[in-house]
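Q: give me a 3D structure for the following:
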Amino acid sequence: MNTAVAPPPLGSWPPDRRAASTGTGLWAFMGVATALFTLFILAYAMRMDSGDWSPIAMPWQLWLSTALLVAGSLLLRRAAVAARSGHWAAVRMQLGAGGACALAFLGMQLWAWQALQAAQVMPAGNPAASFFYLLTAMHGLHVMGGLVGWAVTARGAGRAAGPAFAWRIALCARYWHFLLGVWLVLFAALGWLTPEAVRWICGTG
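A: Just a heads-up that it's a prediction; the model follows:
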């Protein structure tokens, strides 16, 4: 049965102080993760101007994994909106579909790794390949961490309802948007950043 719960009144979102502190903690974590990925990308950009750098072709599976992450982010956003409106049947459906997209994203990333290894592109021997495996693995670990939070939230979606639980879903959606943003930057850097572009950006070209 779809139990409708009235959305919180204007000005009461987040619903309580504990929810607000949890949201602040998530912002802090995403800030630290952003700094970490920024450092990795800077190291990637500086390393690619060396003589042993050999660019690798991006596996086509990355396009599918990108589409899956976009879909998961949109689904969790819709789940958060539905939760605030009290439409819990829609919340459970969209929350489940969003998590399935994230699991499929990880599977697609593993498939991309297998495709590279079948083409003899290994983590060792070529720094471009080493960075590809490192950056995609780091992002994958963050997706796995997000799936832990998603699983806890999805498990409670069948029993809980109300503003506090809606806030938990909103936090999941926020983290998924972050994962998507990081991935788009990584995908662009891995696929299209060149030594010439780096020198142009730095003003040394």
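Q: switch to C-alpha atoms for all contacts and neighbour counts from now on
A: Fine.
Q: beyond whatever helix or strand residue 20 lives in, next helix or strand please.
A: Using DSSP states H and E, residue 20 maps to helix 17-47. Downstream of helix 17-47, the next assigned helix or strand under DSSP H and E is helix 61-85.
Q: can you pull the contacts of residue 141?
A: By Cα atoms under 8 Å, 6 or more residues apart in numbering, the contact set of residue 141 is empty.
Q: quick one: buried residues of whichever strand or helix holds it?
A: Assigned by DSSP H and E, residue 141 belongs to helix 127-157. Within helix 127-157, the residues that qualify as buried are 127-129, 131-133, 135-137, 139-140, 142-143, 146-147, 149-150, 153-154, 157, counting by 16 or more other Cα atoms under 10 Å.
Q: other SSEs contacting the helix holding residue 20?
A: helix 127-157, helix 163-192, helix 195-202 (3 or more Cα pairs under 8 Å, 6 or more residues apart in numbering; DSSP states H and E).
Q: between the ones you listed, which one is closest to residue 91.
A: helix 127-157 (7.7 Å; Cα to Cα).
Q: roughly how far apart are the nearest residue to residue 23 once chain neighbours are set aside and residue 146?
A: In space, and not counting its chain neighbours, residue 23 is closest to residue 171: 6.7 Å by Cα to Cα, 6 or more residues apart in numbering. Separation of residue 171 from residue 146 (Cα to Cα, to the nearest Å): 10 Å.
Q: next, the second sequence, to be compared with the first:
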Amino acid sequence: MNPDAVYKVSRDDFGGSPAGGDATRHSNMGGAPGSIGLWVFMGVVAALFSLFLAAYAMRMDSADWQRIALPWQVWLSTALLAAGSVAMHIASRSARAGNMAPARLALRLGGLGAAAFVCSQLWAWQALHAIHVVPANNPAGSFFYLLTAMHGLHVIGGLVGWAYAAAYRGSGEGAVLRITLCARYWHFLLAVWAVLLAALGWLTPELVRYICGIE
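A: Predicted structure coming up:
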């Protein structure tokens, strides 16, 4: 066994259990509920956004639909969220390799990227409001605000979990699990954002009718 790959295990990492082997087994068992819980939560969120996108596609065929041009801040937001996801991937990989110092640094950078994403989205809203695109005067604008707001709320929720993981000072499997779950959620947020961006930027009534087989 490579001694460099061995985690530093403390009693705090496993709830203060005095038995190292029992503590390790407890940690391995305790990681499963957290991982499964996150998968279930992401499944529910994916279903929620699928319903929103279905409503968006059906609403596009209305006579009062006026497509809006996405502000350039949206592309900045995309770059920031992608950078945060890359940082989280590095954090997770470093943590699993036992390199906790670079893992924590990458974890912080990932969180900063997500926080900057939220700020950039608020900037995009401000840009749309400046050209009089508000939720009340255009269904396309209403859906833009709704979809990006819902995504932003899930990013903010992720930042709450990120703060919990960043504040955890242990270096055992508990720390690795927290960082790994943060990385998984960040990748999910990026995937959802990519789908939303594709729908908001390129989905048209003609394409919706073609997909649905409507002449």
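Q: TM value for the aligned chains?
A: Here the superposed chains carry a TM-score of 0.92, computed using TM-score structural alignment, normalised by the length of structure 1; 197 aligned residues with a Cα RMSD of 1.8 Å.
Q: what number of residues lie near residue 112 of structure 2?
A: When neighbours are counted by other Cα atoms under 10 Å, residue 112 of structure 2 registers 18.
Q: hang on, I meant residue 60 of structure 1
A: Residue 60 of structure 1: 11 surrounding residues under other Cα under 10 Å.
Q: same check on residue 78 of structure 1?
A: 20.
Q: corresponding residue for it in structure 2?
A: Under the alignment (TM-score structural alignment), residue 78 of structure 1 pairs with residue 90 of structure 2.
Q: is it true that that match touches residue 103?
A: Yes - the criterion here is Cα atoms under 8 Å, and residue 90 of structure 2 meets it with residue 103 at 6.9 Å.
Q: chain neighbours aside, what residue packs nearest to the residue nearest in space to the middle of structure 2?
A: When structure 2 is reduced to its mean C-alpha position, the closest residue under Cα atoms, centre = their mean turns out to be residue 189, at 2.5 Å. Spatial nearest neighbour of residue 189 of structure 2, chain neighbours left out: residue 155 (7.1 Å); criterion: Cα to Cα, 6+ apart.
Q: return the residue of structure 1 aligned against the one you found.
A: Residue 155 of structure 2 maps onto residue 143 in structure 1, by TM-score structural alignment.
Q: show the contacting residues for that match.
A: Contacts of residue 143 of structure 1 by Cα under 8 Å, 6+ apart are 102, 106, 179.
Q: what about it, distance to residue 12 of structure 1?
A: From residue 143 of structure 1 to residue 12 of structure 1 the distance is 30 Å (Cα to Cα).
Q: and for residue 86 of structure 1?
A: Using Cα to Cα, residue 86 of structure 1 is found at 15 Å from residue 12 of structure 1.
Q: just to revisit the earlier point, contacting residues for the match of residue 78 of structure 1?
A: For residue 90 of structure 2, the contact set (Cα under 8 Å, 6+ apart) comprises 103, 106.
Q: pretty sure residue 196 of structure 1 is touching residue 205, no?
A: Yes - contact criterion Cα under 8 Å: residue 196 of structure 1 and residue 205 qualify, at 6.8 Å.
Q: who has more neighbours out of those two?
A: Using other Cα under 10 Å, the more surrounded residue of residue 196 of structure 1 and residue 205 is residue 196, with 13 against 10.
Q: which residue in structure 2 aligns with the more buried one?
A: Aligned by TM-score structural alignment, residue 196 of structure 1 pairs with residue 206 of structure 2.
Q: who's in contact with the aligned partner of residue 131 of structure 1 in structure 2?
A: Aligned by TM-score structural alignment, residue 131 of structure 1 pairs with residue 143 of structure 2. Contacts for residue 143 of structure 2 were tallied using Cα under 8 Å, 6+ apart; they are 56, 135.
Q: how near is residue 143 of structure 2 to residue 161 of structure 2?
A: 27 Å.
Q: and for residue 104 of structure 2?
A: 14 Å.
Q: what's the answer for residue 23 of structure 2, then?
A: Noted for residue 23 of structure 2: a distance of 24 Å to residue 161 of structure 2, by Cα to Cα.
Q: what of residue 58 of structure 2?
A: Relative to residue 161 of structure 2, residue 58 of structure 2 is positioned 35 Å away (Cα to Cα).
Q: now do the contacts for the closest residue to residue 72 of structure 1 other than its chain neighbours.
A: Spatial nearest neighbour of residue 72 of structure 1, chain neighbours left out: residue 98 (4.2 Å); criterion: Cα to Cα, 6+ apart. When contacts are counted by Cα under 8 Å, 6+ apart, residue 98 of structure 1 touches 71, 72, 73, 74, 75, 76.
Q: now, which of these sits nearest residue 39 of structure 1?
A: Taking the contacts of residue 98 of structure 1 together and measuring to residue 39 of structure 1 by Cα to Cα, the closest member is residue 73, at 24.8 Å.
Q: that closest one: neighbour count?
A: 25.
Q: the one 10 residues further on too?
A: Neighbours of residue 83 of structure 1 under the rule other Cα under 10 Å: 30.
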